[in-house]
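prediction below, plus the sequence it came from.
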Amino acid sequence: MLLTITTTHAPATDLGFLLMKHPERVLERPLPFGKSLVFYPEAKAERTTAALLVEVDPVALSRAPAGGEAGTLEPYVNDRPYASGSFLAVALRDAFGTAMTGQSRDRPDLAATPLPLILELPCVAARGQPDLPARLFEPLGYEVEVTPLPLDPQFPEWGERPYVQLTLRGTVRVAEALRHLYVLLPVLDGKKHYFISDDEVEKLLRHGQGWLEAHPDRDLITARYLRFRGLVTQARARLTVPDEPGTAEPGLAEPPESGELPPPPRLHDERLDAVARLLEQSGARRVLDLGCGEGKLLRRLLKVGQFRELVGVDLSARSLEIAADKLHLQERPELRERVKLLHGSLAYPDSRLKGFDAAALVEVIEHLEPHRLATLTQNVLGFARPGTLVVTTPNREYNATFEEPRTLRHADHRFEWTRAEFQTWAQAAAEGYGYTVAFHDLGEVHPEYGPITQLALFSLAQA
């Protein structure tokens, strides 16, 4: 990852005093996941550029201790270990921590002065709506230039990847620019590479002081930075500027417990109730909830005596902790034989998932990078082979009915399918692995665009 900071302030070489890094030296700093280099590609009185280059070491990444910014959350099973915005933000604070305080020993007056700056990131993760970078940075006074990056320049027809070239131009204090980047780079990505704990609230409020309170999309920023409902609630309670109607993006103001951005509450309950009903009708006794989040489906299934063994699987250790708490597994030891929570990834075959009567993938597949879907299909239908599989996912066509139509319904979705696309995938998967498949509509059904949520019910064909 690369970040350059350029100024034309006269003399431009004063940038070195504000960043506390000498233009004639190269500074190398070790990081738990690799190393960073700070250097100056150009240092002239008319124009000076400082560069921060971050190199990730995969071996160091997997060996880093868990917890806090020092380590990844799941070093061996995480199929998205390179949260580039999060890595760059950590390296930014490590390299320019003193500059972020807004103090300069040699140029105190200059540190308090807005300077003409150009911030360039040749490649940065921007997962969400195309206007997300502008929504985040333009209210802070930047001119925003975004260039989407293709999956492969030689094959533009393959489409774009969730990375962009981002250029920000504005007249701001250097310390403010660094704090903006520190908070908003992980928000752009929507993920972090480390465990999100209570001290993240303090971090957000400290570095967001003076600009986050009045930002028109502060709810969106808070939700994507903290992800978990309890932490988001803490942060909002301490932000002093009252909410203004209409400033938050629909559906993004209140993230549910799993960290996913919420659909309408009634739809969410209707979807889970429908899945629970189909699992009960299948006659299953042993059920997998794949991508169980905080256990909302498991709590419904636990009320049905038919289900004798319930297993939830999720990549997020934090979500599993919350699920265990809400299922009261500590207070009710008699449930521990009936309910189990497993930390794992569907990107890998897992022998613990074999032999179950039924499984559910509720609003999971759209969170995967499209090229990983074949692996998940193989691992679930080809390797685990439950007798019944229930899959739900948004219907992209229905998005046209929203007051503000969007290509993707939620910022964390990697893709969404039309009805035809979903049925094509499901029928091919069923034929490839010996299943039959039926389709159901969930929620409101539009006469032209179909249901808000679509469901596929896979049944293992009898030999």
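Happy to help now that I have it. Since the structure is predicted, the reported quantities are computational estimates derived from the model, not experimental observations. Numbering: from 1, shown residues only.

make it CA atoms for all contacts and neighbour counts henceforth
Fine.

now do the helices in the chain.
Under the criterion DSSP state H, helices of the chain are mapped to 15-19, 58-63, 84-100, 108-111, 132-137, 174-189, 199-208, 218-226, 229-238, 265-281, 296-302, 317-326, 373-377, 419-433.

list the contacts of the first one.
Outside of helix 15-19, the residues within contact range by C-alpha atoms under 8 Å, 6 or more residues apart in numbering are 7, 22-23, 48, 96, 98-99, 103-104, 106-107, 110-111, 174.

give me the buried subset of these.
7, 22-23, 48, 96, 99, 103-104, 110-111, 174 (16 or more other C-alpha atoms under 10 Å).

of these, which pair is most distant in space?
Within those, 48 and 103 form the most distant pair, 19.8 Å apart (C-alpha to C-alpha).

the helices of the chain into CSV, with extra columns for distance to residue 442?
Below are these laid out as CSV (distance: least, C-alpha to C-alpha, whole Å):
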stretch, distance to residue 442
helix 15-19, 55
helix 58-63, 41
helix 84-100, 36
helix 108-111, 56
helix 132-137, 29
helix 174-189, 30
helix 199-208, 36
helix 218-226, 27
helix 229-238, 26
helix 265-281, 6
helix 296-302, 16
helix 317-326, 25
helix 373-377, 22
helix 419-433, 12
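
of all these, which lies closest to residue 344?
helix 317-326 (9.1 Å).

list the buried residues for the closest one?
317-320, 322-324.

out of these, which one sits closest to residue 59?
Looking across those and measuring by C-alpha to C-alpha, the closest to residue 59 is residue 317, at 21.6 Å.

test my guess that that closest one contacts residue 342.
No: between residue 317 and residue 342 there is no contact under C-alpha atoms under 8 Å: 9.1 Å.

so who does residue 44 touch?
The contact partners of residue 44, by C-alpha under 8 Å, 6+ apart, come to 11-13.

please, where are all the strands along the stretch 301-450 of the chain?
309-314, 339-343, 358-362, 388-394, 435-446, 450-460 (DSSP state E, counting those that start in this stretch).

report the angle between the third one and strand 309-314.
Taking axes from the mean of the first three to the mean of the last three C-alpha atoms, to 10 degrees, one finds that strand 358-362 is oriented at 30 degrees with respect to strand 309-314.

here's the one I want to compare it with:
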Amino acid sequence: MFLTISTRGDAAHPATDLGYLLHKHPGKAQKFSTSHGTAHVFYPEADEQRCTAALLLEIDTVALVRRGKGRGGAPDAALAQYVNDRPYAASSLLAVALSGVFSSALRGVCAARPELPERARPLRVEVPALPARGGPGLVHRLFEPLGWTVTAEPVALDTEFPAWGDSRYVRLALESDTLTLAEALRHLYVLLPVLDDAKHYWVSSDEVDKLLRAGEGWLPGHPEQKLITSRYLSRRWSLTRQATERLELVRLAEADDSEVEEIDNAVAEETETEERPTPLAVLRREAILAALRASGAARVLDLGCGQGQLVQELLKDTRFTEIVGLDVSARALTIAARRLKLDRMGERQASRVRLLQGSLAYTDKRLKGYDAAVLSEVIEHLDLPRLPALEYAVFGAARPRTVVVTTPNVEYNVRWETLPAGHVRHGDHRFEWTREEFRAWAARIAGLHGYDVEFTPVGPDDPEVGPPTQMALFHRDDTEKEAKAA
């Protein structure tokens, strides 16, 4: 991993002041041990007109794997421990190295020249390889509100094959004349792992304090505050809510009295006693669990299990004796394993659950013989030409007795006030069906593979546009097996 920080200067304010601010002498090359490798600091150039400090982080890949053991990694994702981008692309590893190597600069402390940290200076930051889950557009939305001029150049998957398109990496260059070095480092410390959307360590409650310290002065009013907070805290709902509430208190503390009074008057007195509506995700899981219980299933597949929320609920009910979560994403399975605390789970409980890596675009003999399978908010993430492959893999090859499928009802989207017209609910959705389209698809699948199907609304059933989520319950009679046996 590589990052450079450059500044310009003149006779009154030489660029080599950067050495004082970073507490690293421009005439030396220094190295520092980190938990996962060695950080090198050196200056490719250093004179009165221009000074550049470089941070090179050498990752010890063996140490990275060893330190990751015992954290509940997905058992079928072991290869991802060795084949990944961690040694090369900016991530939380680089952010931690920044905070360790440049800790005084991050805090805005310079004992030798105490006047320097408070002065804004021309800065240029370059990161040659930055994962950007959300693309260059998200990079602009995160950095531009903070006073940066952003250049985010997509990196091609392979320059020899331009038709393959761009990778998820960008070459990043940030420029500003209005920020202090401490502000710049705090922006990088938070936003590098946010763009990578992953962390190399377990996120605990102290991460909220780290986020608020580094985000002081800029995060409460950032237009992408919700996304930044959620990703920085690895989408842990309880921590995200805690951080959001504390950020709102900070914002109110900075507001003038008239604004606070206006906010108070805008809230009706009875609001405090009103019950908050149950989130749709919770209603969806409750509906799925009810359908599985009614079917009498004991051995259940959660296909496209994501981060393991449904698997976690299934484990609470002892009638489900075997639960398998399958997902194509090794990262999602790792998060699921941590959520379930597989590394600390008792032997009896652990014998009930497995996490598998696999794709629903292919038949998989591991999925045969189960009572029920769940496809919760999965089908809309596939390109329509690939949907027949999933249909055959689940209904034609695995053939569980019961299949539960949920998907968004696009007709209900007009009820989401914050969703622009014509937009789908999630950036990765390839399609969203009307009730008629979903029923036609389900009826075709049922007829083709010998299932009966019924439909259930999930969430408030609007008389005009229907429910927010539509659910199909497929059931195959066991007499098919008896007939074949005879």
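It's in. Note that the coordinates shown come from a computational prediction; the quantities given were computed from them, not determined experimentally.

which one of the contacts of helix 15-19 of the first structure is nearest residue 351 of the first structure?
Using C-alpha to C-alpha, the contacts of helix 15-19 of the first structure come closest to residue 351 of the first structure at residue 96, 46.1 Å.

is it true that residue 32 of the first structure touches residue 64?
Yes: under the contact definition of C-alpha under 8 Å, residue 32 of the first structure touches residue 64, with a separation of 5.9 Å.

residues of stretch 130-149 of the second structure that come out buried?
Residues 130-133, 135-136, 139-140, 142-143, 146, 148 are the ones in stretch 130-149 of the second structure that count as buried (16+ other C-alpha under 10 Å).

repeat that for stretch 153-163 of the second structure.
Those would be 153-156, for stretch 153-163 of the second structure by 16+ other C-alpha under 10 Å.

which part of the first structure matches it?
Mapping stretch 153-163 of the second structure onto the first structure (TM-score structural alignment) gives residues 147-157.

residues contacting the matching stretch, please?
The contact list for stretch 147-157 of the first structure, computed with C-alpha under 8 Å, 6+ apart, reads 123, 158-166.

swap the cut-off to 10 Å and go again
Contacts with stretch 147-157 of the first structure, where a contact means C-alpha atoms under 10 Å, 6 or more residues apart in numbering, come from 122-124, 126, 130, 158-167.

one more: stretch 239-247 of the first structure?
For stretch 239-247 of the first structure, the surrounding residues in contact (C-alpha under 10 Å, 6+ apart) are 205, 208-209, 212-220, 236, 253.

please repeat the previous calculation with a cut-off of 7 Å.
213-214, 216-217 (C-alpha atoms under 7 Å, 6 or more residues apart in numbering).

check stretch 410-429 of the second structure too.
380-381, 432-434, 465-468.

distance check, the residue nearest to residue 142 of the first structure when sequence neighbours are not counted against residue 395 of the first structure.
Excluding its sequence neighbours, the residue lying closest to residue 142 of the first structure (C-alpha to C-alpha, 6 or more residues apart in numbering) is residue 170, at 4.6 Å. To residue 395 of the first structure, residue 170 of the first structure is 40 Å away according to C-alpha to C-alpha, to the nearest Å.

ok, residue 239 of the first structure next?
Taken as C-alpha to C-alpha, the span from residue 239 of the first structure to residue 395 of the first structure is 36 Å.

compare neighbour counts for these two and give me the winner.
Comparing residue 239 of the first structure with residue 395 by other C-alpha atoms under 10 Å, the one with more neighbours is residue 395, at 25 against 16.

neighbours around the aligned partner of residue 53 of the first structure in the second structure, how many?
With TM-score structural alignment as the criterion, the equivalent of residue 53 of the first structure in the second structure is residue 56. Other residues near residue 56 of the second structure come to 18 when the count uses other C-alpha under 10 Å.

equivalent analysis for residue 358 of the second structure, please.
Neighbours of residue 358 of the second structure under the rule other C-alpha under 10 Å: 20.

from what I can see it touches residue 325, true?
No: contact between residue 358 of the second structure and residue 325 fails when scored by C-alpha atoms under 7 Å: they sit 9.9 Å apart.

let me see the contact set for whatever residue of the second structure lines up with residue 198 of the first structure.
Correspondence of residue 198 of the first structure to the second structure, assessed by TM-score structural alignment: residue 205. Counting by C-alpha under 7 Å, 6+ apart, residue 205 of the second structure makes contact with residue 239.

before we move on, the earlier item: how far away is the closest residue to the match of residue 53 of the first structure other than its chain neighbours from residue 51 of the second structure?
In space, and not counting its chain neighbours, residue 56 of the second structure is closest to residue 2: 4.6 Å by C-alpha to C-alpha, 6+ apart. In this structure, residue 2 of the second structure and residue 51 of the second structure are 17 Å apart, going by C-alpha to C-alpha.

for stretch 169-176 of the first structure, give me every contacting residue.
With contacts defined as C-alpha under 7 Å, 6+ apart, stretch 169-176 of the first structure is touched by 99-102, 111-119, 141-144.

can you select the buried ones from the residues you listed in PyMOL?
The buried residues among those can be selected in PyMOL (16+ other C-alpha under 10 Å) with this line:
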select buried, resi 99+100+102+111+112+114+115+116+117+118+119+142+144
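
of the contacts of stretch 169-176 of the first structure, which belong to strands?
Residues of the contacts of stretch 169-176 of the first structure located in strands (DSSP state E): 115-119, 143-144.

from those, pick the one nearest residue 59 of the first structure.
Nearest to residue 59 of the first structure among those, counting by C-alpha to C-alpha, is residue 119 at 30.2 Å.

my guess is that closest one contacts residue 166, does it?
No: using C-alpha under 7 Å, residue 119 of the first structure is not in contact with residue 166, being 8.1 Å away.

I'd like to know how many residues surround residue 8 of the first structure.
Neighbour count of residue 8 of the first structure, defined by other C-alpha under 10 Å: 18.

what do you get for the one 4 residues further on?
Residue crowding around residue 12 of the first structure was assessed by other C-alpha under 10 Å; the count is 19.
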